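Colleague: here are the coordinates; sequence isn't available:
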C-alpha cells in the first residue's frame, strides 16, 4: 500500500452519518429524515451601527454542498452585504459592485456611501429582471449614519430598521418583531 493512501482524508464528504443511519435501520429503528433549512440572512440597525448575520450552509437540493459558505460579502470598508440565492450569482454581483465602489473611492478620495452601493446593486439586478438569483441585505455606516436595505432579485428595494431574507426569514422575522426596540445600543 502506498504511503499516500495511509493518510487520513482532508475534507470531502463524511459518510459517518450514512453509516449511523444504516446501523439504525439494521437494528429495526427508523432512520432520521433530513430537514431542509435553506438560507437565512438578517440585518439590524441600532444606535451605533448595523449588525448583519447569515448562516453558513449551502445546499444543492437535499444535499449540503458546503458547511462553511461565506454569505456575508465585503463591499467597502464601511459596507457589507449578505446574499441569499445562487451562491455564484451573489458572489459575482457583490464582487462586481465592490470593485466599482473601490474605483469610485480611488477617483473621489472619499468613503463609499451605502446609497451608492444600493443604487449599483439594484440597477444591475433590475437589468437582468430576476435572472440573477441574488436576494441581498445591504448594511453599512457612512457620513449620514447607519443604513440597512433589502434588494430583491428583480431590483426592488426596501429600507428598514431590521430585515430578513431567505427560506429561514419567517422564523428570524418573528424574533425581530417580538424583540426589536428603537433605542437598541451596544450595551442593550
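Modeller: All right, it came through fine. Keep in mind that this is a model prediction, so the values were computed, not measured.
Colleague: drop to CA atoms for contacts and neighbour counts, all remaining ones
Modeller: Noted.
Colleague: In contact with residue 147, which residues?
Modeller: By C-alpha atoms under 8 Å, 6 or more residues apart in numbering, the contact set of residue 147 is 45, 49, 50, 114, 139, 140, 141, 159.
Colleague: These: which two are farthest apart?
Modeller: 49 and 159 (14.7 Å; C-alpha to C-alpha).
Colleague: out of these two, which sits in the busier spot?
Modeller: Taking neighbours as other C-alpha atoms under 10 Å, residue 49 and residue 159 compare with residue 49 leading, 17 against 13.
Colleague: what's near enough to touch that one?
Modeller: 140, 141, 145, 146, 147 are the contacts of residue 49 under C-alpha under 8 Å, 6+ apart.
Colleague: ok now do the fourth one, which residues does it touch?
Modeller: In this case it means residue 146. By C-alpha under 8 Å, 6+ apart, the residues touching residue 146 are 45, 46, 48, 49, 50, 139, 140.
Colleague: Turn those residues into CSV, including secondary structure and distance to residue 122.
Modeller: Shown next, in CSV, are those (DSSP: H, G, I helix; E, B strand; the rest coil; distance: C-alpha to C-alpha, whole Å):
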residue, secondary structure, distance to residue 122
45, strand, 20
46, strand, 24
48, coil, 26
49, strand, 22
50, strand, 20
139, strand, 14
140, strand, 16
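Colleague: Any of the contacts of residue 147 buried? List them.
Modeller: Buried members of those, counted by 16 or more other C-alpha atoms under 10 Å: 45, 49, 50, 114, 139, 140, 141.
Colleague: Disregarding residues adjacent in the polypeptide, which is nearest to the fifth one?
Modeller: Translated: residue 139. Leaving aside its sequence neighbours, residue 139 sits nearest to residue 148 (C-alpha to C-alpha, 6 or more residues apart in numbering; 4.5 Å).
Colleague: So that neighbour is in contact with residue 43, correct?
Modeller: Yes: taking C-alpha atoms under 8 Å as the definition, residue 148 is a contact partner of residue 43 at 6.9 Å.
Colleague: shared neighbours of these two, anything?
Modeller: Contact with both residue 148 and residue 43 is made by residues 50, 137, 138, 139, 162, 163, according to C-alpha under 8 Å, 6+ apart.
Colleague: From those, pick the one nearest residue 78.
Modeller: Distance to residue 78 across these (C-alpha to C-alpha) is lowest for residue 139, with 8.7 Å.
Colleague: what's in contact with stretch 37-48?
Modeller: 50-55, 57-59, 82-85, 137-139, 146-148, 161-169, 172, 182-186.
Colleague: Which helix in the protein has the most residues?
Modeller: helix 87-108 (DSSP state H).
Colleague: One more to weigh against that first structure:
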C-alpha cells in the first residue's frame, strides 16, 4: 500500500494545485507532526544496588547523530532528598522531564502537610507520564533509571518510552544493556546485600571503562550518584583510565579476524 497521500491521485482540483500535482493537500499543510526519532542523544546509564544504597553512573556525552557534539551534559538529576533520575536517549526530552519533576516538587512543597514524595512516588509518576505520551503517539524518547531509598531500603527501577517498567538489582540502558549488564549481573545479582559502596564503585568504573572501549557513542568522563541513608552524593567529571597504545602493535588484526575461517 502506498502511504504517501500526495501520490494517491487528484480527486479534487480545489484540494490539489492543478499546475503542480505534487503539492500536498490543504488539510496537511497545518498538520501537527511529532518527533520521529531523537536527534541529540545520550548513551548508556548504569545502576546497581549495594548494601544500604544504590549507585548510578552516566557519561557526559551528547551525540548529534554520530558526532560527539556536547561533552559536558549531565544526564543524572536529583529529584527530592533521596531520589535520583538518570536518562539515556533524547536530551531535549530529558530536559522536559526535568522540568516536569521540578514543577512537581515545587507543587508538592506548597502543600505544607509534612508529606514528601518518595522514590516510589516519583517512579510511578514517571511511569504514568511515559505511558501517557506513548498512547498519544508522541513518546518521550528516553530510557529512565530511578534510584533512591524507599522506607530505608534501596530502590532501583526502569521505565522507557513505551511505558515498560520493572525493578531489578542491576539495570542498564542503551548499549550498556548488552555490554555492561553481564558484568553487573556477574558481580552484583544475589550479592546486593553484601557488596559495600567502595566495591560497587569499582564495579561501575570497570563497566564504564568497558563501555568506553566498545561503545562509539560513549565518553571517558562521567558522573556517579550514590544514594544512602546519609543522603545523595553526586560526583561529577570522573575519568576512566584507558590505554590505546596496544593498537599500534596489532598488524592486520581486522583482516585476519574477518577472514580466518576462509584462510
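Modeller: All right, it came through fine. Values in this document were obtained by computation on a predicted structure and should not be read as measured data.
Colleague: Report the TM-score for the pair.
Modeller: Aligned and superposed, the two chains score 0.74 in TM-score terms (TM-score structural alignment, normalised by the length of structure 1); 152 aligned residues with a C-alpha RMSD of 1.9 Å.
Colleague: Closest to residue 18 of structure 1 out of the contacts of residue 146 of structure 1?
Modeller: When the contacts of residue 146 of structure 1 are compared for distance to residue 18 of structure 1 (C-alpha to C-alpha), residue 139 wins out at 39.9 Å.
Colleague: Quick one: map the closest one onto structure 2.
Modeller: Using TM-score structural alignment, the equivalent of residue 139 of structure 1 in structure 2 is residue 147.
Colleague: is it true that that match touches residue 157?
Modeller: Yes: assessed by C-alpha under 8 Å, residue 147 of structure 2 is found in contact with residue 157 at 6.6 Å.
Colleague: Show me what stretch 174-186 of structure 1 is in contact with.
Modeller: 46, 47, 48, 162.
Colleague: As CSV, those residues with distance to residue 96 of structure 1 would be great.
Modeller: Below are those laid out as CSV (distance: C-alpha to C-alpha, whole Å):
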residue, distance to residue 96 of structure 1
46, 28
47, 30
48, 28
162, 25
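Colleague: buried subset of those?
Modeller: Buried, going by 16+ other C-alpha under 10 Å: 46, 162, out of the contacts of stretch 174-186 of structure 1.
Colleague: quick one: which two of the contacts of stretch 174-186 of structure 1 are the most distant?
Modeller: Most distant of these, by C-alpha to C-alpha, are 48 and 162, 14.2 Å apart.
Colleague: if I line the two up, what does residue 28 of structure 2 land on in structure 1?
Modeller: So residue 28 of structure 2 corresponds to nothing, using TM-score structural alignment.
Colleague: What is the burial count for residue 28 of structure 2?
Modeller: By other C-alpha under 10 Å, neighbour count at residue 28 of structure 2 equals 10.
Colleague: now do residue 168 of structure 2
Modeller: Neighbour number of residue 168 of structure 2 under other C-alpha under 10 Å is 13.
Colleague: Just tell me what it corresponds to in structure 1.
Modeller: Counting by TM-score structural alignment, residue 168 of structure 2 lines up with residue 160 in structure 1.
Colleague: nearest residue to the equivalent of residue 74 of structure 1 over in structure 2 other than its sequence neighbours?
Modeller: The alignment partner of residue 74 of structure 1 in structure 2, by TM-score structural alignment, is residue 78. Spatial nearest neighbour of residue 78 of structure 2, excluding adjacent residues (C-alpha to C-alpha, 6+ apart): residue 84 at 4.4 Å.
Colleague: quick check: angle from the helix or strand where the one you found lies to helix 91-110?
Modeller: Following DSSP states H and E, one finds residue 84 of structure 2 within strand 83-90. Taking axes from the mean of the first three to the mean of the last three C-alpha atoms, to 10 degrees, one finds strand 83-90 of structure 2 and helix 91-110 inclined to each other by 160 degrees.
Colleague: Strand 83-90 of structure 2 against structure 1, how far on average?
Modeller: Mean deviation of strand 83-90 of structure 2 from its aligned counterpart in structure 1 after superposition (mean C-alpha distance after the TM-score superposition for structure 1): 0.6 Å.
Colleague: can you pull out the helices in the stretch 1-150 of structure 2?
Modeller: 26-29, 91-110, 119-135 (DSSP state H, counting those that start in this stretch).
Colleague: Which among the ones you listed is found nearest to residue 235 of structure 2?
Modeller: Residue 235 of structure 2 lies closest to helix 91-110 among the helices of the stretch 1-150 of structure 2, at 19.1 Å (C-alpha to C-alpha).
Colleague: Pretty sure the residue nearest to residue 78 of structure 2 sits against residue 156.
Modeller: No: between residue 84 of structure 2 and residue 156 there is no contact under C-alpha under 8 Å: 9.7 Å.
Colleague: Mind listing the shared neighbours of these two?
Modeller: With C-alpha under 8 Å, 6+ apart, residue 84 of structure 2 and residue 156 have common neighbours 146, 147, 148.
Colleague: State the distance from the first one to residue 178 of structure 2.
Modeller: Pointing back at residue 146 of structure 2 there. 20 Å (C-alpha to C-alpha, to the nearest Å).
Colleague: So these two - more neighbours on which side?
Modeller: Of the pair residue 146 of structure 2 and residue 178, residue 146 is the one with more neighbours under other C-alpha under 10 Å, namely 28 against 12.
Colleague: so that one touches residue 158, yeah?
Modeller: Yes: using C-alpha under 8 Å, residue 146 of structure 2 is in contact with residue 158, at 6.4 Å.
Colleague: measure residue 255 of structure 2 to residue 214 of structure 2 for me?
Modeller: Using C-alpha to C-alpha, residue 255 of structure 2 is found at 19 Å from residue 214 of structure 2.
Colleague: These two - which one has more neighbours?
Modeller: With neighbours defined as other C-alpha under 10 Å, residue 255 of structure 2 and residue 214 compare such that residue 214 has more, 13 against 9.
Colleague: Would you check the span in structure 1 matched by stretch 236-245 of structure 2?
Modeller: On structure 1, no counterpart of stretch 236-245 of structure 2 exists by TM-score structural alignment.
Colleague: what about residue 90 of structure 2, neighbour count?
Modeller: That count, for residue 90 of structure 2 with other C-alpha under 10 Å as the rule, works out to 21.
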